[in-house]
Each structure stands twice: as C-alpha cells, then as structure tokens.
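Asks: here is my input; please provide its structure:
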Amino acid sequence: MAPVGPDVLERMFAAAIEAALPGHCLPPHLPPPPKGRTIVIGAGKAAAAMAAAVERHWPESSRLEGLVVTRYGHGVGPLARIEVVEAAHPVPDDAGQRAASRMLAMVAGLTADDLVLCLMSGGASALLALPAPGIDLAAKQAVNRALLRSGAGIHDMNCVRKHLSAIKGGRLAAAAAPAEIVTLLISDVPGDDPSVIGSGPTVPDATTSAEASAILRRYAIEPPPAVAAWLADPASETPKPGHPAFDRARTVMIATPFRSLEAAAAIAREAGVTPLILGDAIEGEACEVARVMAGLARSCAERGHPASPPCILLSGGETTVTVRGKGRGGRNAEFLLALAVALDGNPRIYAVAGDTDGIDGTEDNAGARLDPDTLTRARAAGIDPVAALIDNDGYGVFSRLDDLIVTGPTRTNVNDFRAILIR
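Replies: Here you go, the predicted structure:
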C-alpha cells in the first residue's frame, strides 16, 4: 500500500470547518416560536451565517426580527428579516459600539411571551463593543490592544472585557428579562465555557472586577484612568450565578472544537491513518506548544509512541504569541515555523495548522503547511528561519515559500486546528 500523501491534512482541515458551518449545525437546535415576538441578536465571525440559517428555517407565519454584527468581510449579503452589520476585529470600532447599543434597545421592554434568540460565536467579544459608563471607546481600544500584544489567554482577556462592558458578562440577559432567552453557541474557547464565548452577554459571570484589575497588573498593562476608576467601582460587577435575569435563560452548544477534530479524525481513518486527538483546549505560547508537538512527533517516528506510523497527531485550542518582532505573524504560522525549526527537516513529518475562521490572527490566510524540506527551501530563498521566528514573521516565511493556506472567511470559528502527519 502506497504511503498516504500529505494532502490528507488539508482535507482534514476542510472537514473540521465543514462540521462547524452554521447551515449544518444550527437548524436542529432552533426553539419553537413563542406566543409573542422573536428578537434575534448576535455577534461573532459566524453571526451572519447563523442568522441566515435561522431565517431559512424559521416559520414564515411567526414574527422574526433582529440584528447581528460580524467581522468586516464575513457577511452573507442582506437578509430578509434580520439586519447584518459589520465591524472591526480584533480591536473594536464605532460600528460595533453602535450595533451593541441598538441590541440593548431592541431587547428592552420585552414580556414573558417574547423570545430572545442570541447567536454567539468566536470574535463576538471585540465585535460587541459597548463601553461601561464613564469609559470611552478609545480607552477600551487601548486596553484591548495591550492585551493582544501581552500574550494573555482568552479567559483573561474576556474577564477584562466583561468588566469594561455595558452588555457583556450577563448584562444583556438582565436587559432582556423577563423574556425567554435561548443562546446558540459556536465555541471558539478552550473548555467550551459559555461565559467566555463572546464574553457571555446572556450567561452568568463568576469572575470579578478585582480579578480583571489583577490581570492588567499581571501583564504590566497600565489602564487609562477611567478604566481603573470603573474597575474600582462596585457598579462594575457583572450579574452572578443565581441572578433572576437567568431564570428563563438557557444555552445550547451547537458546534465545538472537539466535534470538528472528530470530523477530521474520520477523514484520517478513511485514508488508513491512525488519528490521535491530543486535546481541543491546548493553550500556551505558540513556540512552546510547537516544541512539545515536535517531541511527540519524533517519538512517534522513532519509537512508535504514543502512536505508530502512519499516524496523525490532532489538536485544537488557542495558542498565544507575545509579539516582540516586527514581522507578519499569525499564531498558526508562528507555531508551524517553530515546529519546522524544532524538527530540523525530519523526512517523515508533515503538518498543517490554521484558524477555522479562515483568518490567522489579522492576516489574509487561514494558516500554512509544513513539509520536510521547508527549512531547506527557506534557506535557499535567503531566509534565516530562526531570525524570522525571533521577528514573529511566520507569515513572511510561508508566503515566500507559497505554502500559505488561503480559504477566505469561513463564517464559522471553532478555534485553531493542528494536524501533524508521521509517515
């Protein structure tokens, strides 16, 4: 039997994305129409596609209206009953602020006969930007940029975001009560915690303002005076578990990173390759994760442990990059470049890494591919891979080698996908 080709890795990446597309995973979870009105609100990179799926499957006889906000370029065109607006990600802008303000107004004054259908996916935290009282958008943008560059994990970032917001951390649910609230979630966070996805506008928040302040200190971020003053104010606390605003609220997880990894694993099995899912919640610096993965891949190649070749190591989660250089990065490109350096041209190992939303960080690629000759080709092109890694220039390396994976916006997001083939 001929050895499996590395093209299986990109087919697995496509399968992981397919499993999380709203058109497939959302319709089975729609609630029945209420006696009164149905207000659809939502945010995230999948928000437009989720709204389109709701419209296609909602009864024509039942009243439906709403507003969702997605990232620039992630829309699906105009819908008949739900308005779609676009805003900035990962640093929020005025368009996201206006959308969030309108959503709060839309859910005000609802009754127990009404339904709020909340559609949340990755990216919602930045897109649903409504600063808390006394904080302007510029101050919130400054804190967000500092967190993005600090290497902070998504849980820490969203703890801060919730406590600087007038809509996140359960505040939207408080505004919508006593209406029924059903939140449909596409998870992009390690552990699939509903309070972290989009910073949980419709779910209780167990974190505190004191924790948010501590996170800023931990990453040596000096907040603007208005931010520091607000976090010291008791009014900055979010609604906690047990708050009556959540008595008629429920959440449904319609797509998760693990389900997407399982879909990818099925493609590997069909190709005659053993898949080993290492986990869907792997965090840490991209370079450090790469070194660990390189060690596991070499162990498979040389010792047949933890899996015997041909095999594929699968993992998901969200790595971070502490930016110190001036190159064009993306955490998946950084991971792959660090993996290439650590493997040093091992002839039996190939890899693919990408973000399932189609955008690796802020670049125009989803990810990239790695072959045994990646370092050789880079050096032949005059590239010093180690210097490029120090400069956080993974994108630049894989772009010059024509090894970027470009999908365009996928309109879903179940976090990063990593697959390493050992032949």
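
Asks: C-alpha only now, for contacts and for neighbours.
Replies: Fine.

Asks: outside of the longest helix seen in the chain, which residues touch it?
Replies: Counting by DSSP state H, the longest helix found in the chain is helix 286-303. Outside helix 286-303, the residues that touch it by CA atoms under 8 Å, 6 or more residues apart in numbering are 283, 305-309, 313, 319-321, 331-332, 334-336, 338-339, 342-343, 348-349, 420, 422-423.

Asks: may I see the buried residues of stretch 377-391?
Replies: 378, 383, 385, 388-391 (16 or more other CA atoms under 10 Å).

Asks: one more to line up against the first:
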Amino acid sequence: MAEDVRILHSLFEAALAAALPDGKFTSKLPAPPGGRTIVVGAGKASARMAQAFEAAWPHPCEGLVVTRYGHAAPTQRIEIVEASHPVPDQAGVDAAERILELASGAGPDDLVVCLISGGASALLSLPAKGVTLADKQGVTQALLKSGAPIHEMNKVRKALSRIKGGRLALAAMPARVVTYVISDVPGDDPASIGSGPSIPEPQDANDAFSILDRYGVEVSPSLKDAILKNCQRTHEATASDVRVLATPMMALEAAALKAQEMGLNPLILGDAIEGEAREVAKAFAGIARSVSDHNVPAPKPCVLLSGGETTVTVRGNGRGGRNAEFLLALYLALSHLPNVAALACDTDGIDGVEDNAGAWFENGSPPSGASASEARSFLANNDAYGYFYKLDQLVVTGPTLTNVNDFRAILIR
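Replies: Next up is the predicted model:
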C-alpha cells in the first residue's frame, strides 16, 4: 500500500477515535437521583456507550440497550442484546418492548438515561397498534432502495412506531430523562438521531404519506389508518435534556488536525453532505480538479474532507454501499489524474450489506487489467463492492462501535 493510502487510513482512524464515547461522559453526568438509575438505549454505538457510561457513573444503575448483531461490548450492569439492522427483526421488537416497559416502570425519583446513536431506528422497532413487523420490514426495504434521505425515512419510521418520536420519554414520565447522543444525521438534530425515541415532537401523518407517495411506496388502507391513529396524541412529554457525545464535525476536525500534522492542507467541505452518491462524487471531482490545476480552493498538497449521508437508488444488485459507490464514481471522474488518492468509508464499519467499511483508490488509476468500461459496468449495477473486491481495495475494519456516518477523504498532491 502506497504512502498516500496509508495517510488516508490514518485520517480515518483519527476520525473514528474522535467519534468514540470513551471518556466523554465524565464532564456531562447528571446529578444522581434519589431513586434508581435506569439506562436504556439503541444504536450501533449503544453498547460502547453503555460500557463508557458504566465506567463514568459512580452509582448503581441497571438497564438494557440493543445494538446491531456483532456490535456488542462487555458490560457489568447494563444488559446488551443484539438485533437486525437496517431491516428490523423480532429480536429488535422484543428488545424495544422490554425497553418501553423499563421506562414505563420509572418513578418520580428515578433517572432514565437514554443512549441513542445511529441505527436505533431499525433496532428499536416496536410497531404501532395496527402495524405488523412485516409491514415495517416492507416499508423499510422499499425506502432503503428508493434513495430516500435519512430524515425522511425517519419521519415514516416514527409514524409506524410505538416507541420513537418521543414516545419513550412519554412512557418514562414523571421520571427525569437525560439523553446522550452520537449523531449520524446531517444537522445533528436530536429528533432525527435514531428517530428520537426520547425527544418529544409533534407528528403529522400527512408528512409520512407524502414521503411514501414521493418514493412510490404503496401501503394498504389499514396501514394508512394505523398511521393516522398513531400520530394523534393528546399530550407530549416535557422537553428532553440532550447531551452530545460525538458528531460528524468532531470526527472531521480530528482528521483535519491529523492531516496538518502530516504536512497537508485540510479543507472540510461539510459534515452534512446529502444526495445521490454518484452525483456527489461528480461535484467533489470538480473541486479536486480545481485543486490540482489551480490550487483553489486550497493549495496542494491538500486533503478534502467531508461527512454526512449520501444515498443510493438501487437499480442493480445493490452490493456496493453508498461509500464504495461514491468512490467508484469519483474514480471514473478523476481517472486521468495521477496525483489523486481517495478513501470513503462508513464510520460504523459497515457500508451497505457487505463486510467492508468502504474502499480506496490511488494515483487515479486501478491496477492493469481493470478498464474504465468495466468500472462503469460495475457502477451501473450498483456493485462497487464487487469492483473494489476484485482489486483488493476494500477497507475492512469490522464493527467500530461508533457511528457518525460517512467519512470521505480526497488527497491531491
């Protein structure tokens, strides 16, 4: 692996380290309650968050968090269970039911600590009355393939849920609720992170219906009726106390600092980049060409950093994942430049449905035997995974136990 690719991996590692919850609870702890401390949570980082909370909390606590299969961490007092992501399964339903029961059993002297990170929307799956697990699975799969952005997906998920959209906080009343978040959403809106189970928020069924219509997702009349009834609430929980542990910008700033230490000029293009992955790649390729040709908007040697959450409208086999798809489209747009290397990864360690976090390329061209026409064929089939697997240019980290979404770095010499 060439030096530039090692540099890109080092920047990714710096971003991941900044996104972990370790040591971040100490300065953000609430006052201890007169009663119990009940810890609940969900997300791909929730097990590591539970582990870090236990290390920082000097008082008794109990509880349950649910994370993705393979993303558990050892804990002593807080139970960890695993469930399916991104399409929910029965294990997630069972965990959500237990978590709602724990919150419902809290008294006025108790403290309910919610640990929420990206992935909670699928993992904390408790269908509303009149909604089945099969209904939620079908809608989730359809929206995932449609290219719908995460904030729109989460609006639909809330409308279908008995626990999201502040319903967990409502169940915990009158206990005090403190929510810790690791953000994976553009803009870091707590109500969008994991669909905001502990964040009170009014809901309009028409918002969900318009999103479903926009992406051609058909639902039955009975499911529409269930959504209407679920969005009709007579009262809300009190405003939630939200404490942020990590965000995409924190990760990018750590990578930028690491780049400076390596003698590079970092330029953060944004932490909330959204859009079709291959279209975002075309725009970023234009910026990279400007740096290469004109030293604008930053002088060489430069590394362009960005985060957020792109999407992929799946028309082929869908093996690529949005970061690998971005990278393959970027390679095709920059294949004539010999002075560019790039890496794109999902910070949770899983890009799409395969075993990779993302992929990389260097020097503007793949090894001999891999033509541009072949690359275009793989891209058309949404199979960037297959392309970079063939070249041995996948990034495989395993579960990172955090999640601040996409990390992209483009190095121009």
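
Asks: among the buried residues of stretch 377-391 of structure 1, which are in helices?
Replies: Reading helices off the buried residues of stretch 377-391 of structure 1 with DSSP H, I get 378, 385, 388-390.

Asks: going along the chain, name the strands of structure 1.
Replies: In structure 1, the segments counted as strands under DSSP state E are 38-43, 65-71, 82-87, 115-120, 180-186, 249-255, 274-285, 311-320, 349-355, 367-370, 404-405, 416-422.

Asks: neighbours of the counterpart of Asp346 of structure 2 in structure 1, how many?
Replies: Asp346 of structure 2 maps onto Asp355 in structure 1, with residues paired by TM-score structural alignment. Using other CA atoms under 10 Å, Asp355 of structure 1 has 28 other residues around it.

Asks: can you name the residues that contact Asp355 of structure 1?
Replies: Listed by CA under 8 Å, 6+ apart, the contact set of Asp355 of structure 1 reads 332, 366-367, 413, 415-417.

Asks: against Lys45 of structure 1, how distant is it?
Replies: 12 Å (CA to CA, to the nearest Å).

Asks: now do the shared contacts for the two.
Replies: Counting by CA under 8 Å, 6+ apart, the residues touching both Asp355 of structure 1 and Lys45 are Asn413.

Asks: just the contacts of helix 286-303 of structure 1: which are in helices?
Replies: Counting by DSSP H, these place 331-332, 334-336, 338-339, 342-343 in helices.

Asks: PyMOL command for the buried members of those residues?
Replies: Those of those that count as buried under 16+ other CA under 10 Å are selected in PyMOL with:
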select buried, resi 331+332+334+335+336+338+339+342+343
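
Asks: what residues in structure 1 pair up with stretch 160-175 of structure 2?
Replies: Using TM-score structural alignment, stretch 160-175 of structure 2 pairs with 164-179 in structure 1.

Asks: ok, back up a step: okay, the ones in helices among the buried residues of stretch 377-391 of structure 1 in TSV with distance to Leu231 of structure 1 next?
Replies: Shown next, in TSV, are those (distance: CA to CA, whole Å):
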residue	distance to Leu231 of structure 1
Ala378	48
Pro385	43
Ala388	39
Leu389	37
Ile390	36
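
Asks: can you say which two of those are spatially most distant?
Replies: Ala378 and Ile390 (15.3 Å; CA to CA).

Asks: quick revisit: span of the match of stretch 160-175 of structure 2 from start to end?
Replies: End-to-end for stretch 164-179 of structure 1, by CA to CA: 25 Å.

Asks: how about stretch 22-30 of structure 1, which residues are buried there?
Replies: For stretch 22-30 of structure 1, a neighbour-count test (16+ other CA under 10 Å) marks 22-23, 25-27, 30 as buried.

Asks: which one of the residues you listed is nearest Phe258 of structure 1?
Replies: Of all those, Cys25 has the smallest distance to Phe258 of structure 1: 13.9 Å, by CA to CA.

Asks: could you report the neighbour count for the nearest residue to the closest one once chain neighbours are set aside?
Replies: Nearest residue to Cys25 of structure 1, sequence neighbours excluded (CA to CA, 6 or more residues apart in numbering): Ile254, at 5.9 Å. Around Ile254 of structure 1 there are 20 other residues, counting by other CA under 10 Å.

Asks: show me the contacts for the equivalent of Ile254 of structure 1 over in structure 2.
Replies: Aligned counterpart of Ile254 of structure 1 in structure 2: Leu245 (TM-score structural alignment). Residues in contact with Leu245 of structure 2, defined by CA under 8 Å, 6+ apart, are 19, 21, 24-25, 180-182.
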